[in-house]
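Undergrad: missing the sequence, but the structure's below:
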């Protein structure tokens, strides 16, 4: 898997996605071809999924593993499962 991206890397990715979204808005305003707009929407969605995956990876490596111990293992695992279920909806 890709190396964990720090806050600045995630912000950079989010800004790039923001630019993609603004580009999609322009395409809609200019009544561009629906096929081309859908392709750009798919690209933006994939980029968001990538950011979400990186944040989930960061959470597991930086938060989850540091917090887990024998006393709270089941609670944290259930919390992680809940996060993953919400993310994958």
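TA: The structure has been received and is ready for your questions. Quick caveat: nothing in here was measured; it's all calculated off a predicted structure.

Undergrad: Only C-alpha atoms from now on, for both contacts and neighbour counts.
TA: Noted.

Undergrad: Check the gap between residue 15 and residue 43 for me.
TA: Residue 15 sits 14 Å away from residue 43, going by CA to CA, to the nearest Å.

Undergrad: So the two - more neighbours on which side?
TA: residue 43 (15 against 12; other CA atoms under 10 Å).

Undergrad: second one coming, line it up with the first:
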């Protein structure tokens, strides 16, 4: 599976947000600010996940079909963890 530079950049940005949250904790920042930053990081992660799944699902389904596996089962396996996490 090919992951674009855009996808990698987005994950790197998430790393920066995580470091920012840890720094805020070290500095004993206000809880409201910390929660706001953690929620922002979660939003970025959700969007990144959607981008990666959306961009690669077609390729994954095609590969599974070529290997003789059931498309519907594969799609369910790919999407179910996303649905269950919310």
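TA: Looks like it arrived, so ask away. Everything quoted here is computed from the prediction, not taken from an experiment.

Undergrad: Remind me what the lengthiest helix in the second structure packs against, helices and strands.
TA: Ordering each helix of the second structure by length in residues (DSSP state H) puts helix 31-66 first. If contacts are counted by 3 or more CA pairs under 8 Å, 6 or more residues apart in numbering; DSSP states H and E, helix 31-66 of the second structure sits against helix 5-26, helix 71-84.

Undergrad: Next, the angle from it to helix 71-84.
TA: 170 degrees (axes from the mean of the first three to the mean of the last three CA atoms, to 10 degrees).

Undergrad: Check the gap between the counterpart of residue 31 of the second structure in the first structure and residue 24 of the first structure for me.
TA: Matched by TM-score structural alignment, residue 31 of the second structure corresponds to residue 34 in the first structure. Taking CA to CA as the measure, residue 34 of the first structure falls 11 Å from residue 24 of the first structure.

Undergrad: Out of these two, name the residue with the larger neighbour count.
TA: A count of neighbours by other CA under 10 Å puts residue 24 above the other of residue 34 of the first structure and residue 24, at 20 against 11.

Undergrad: Mind telling me what the more buried one corresponds to in the second structure?
TA: Aligned counterpart of residue 24 of the first structure in the second structure: residue 21 (TM-score structural alignment).
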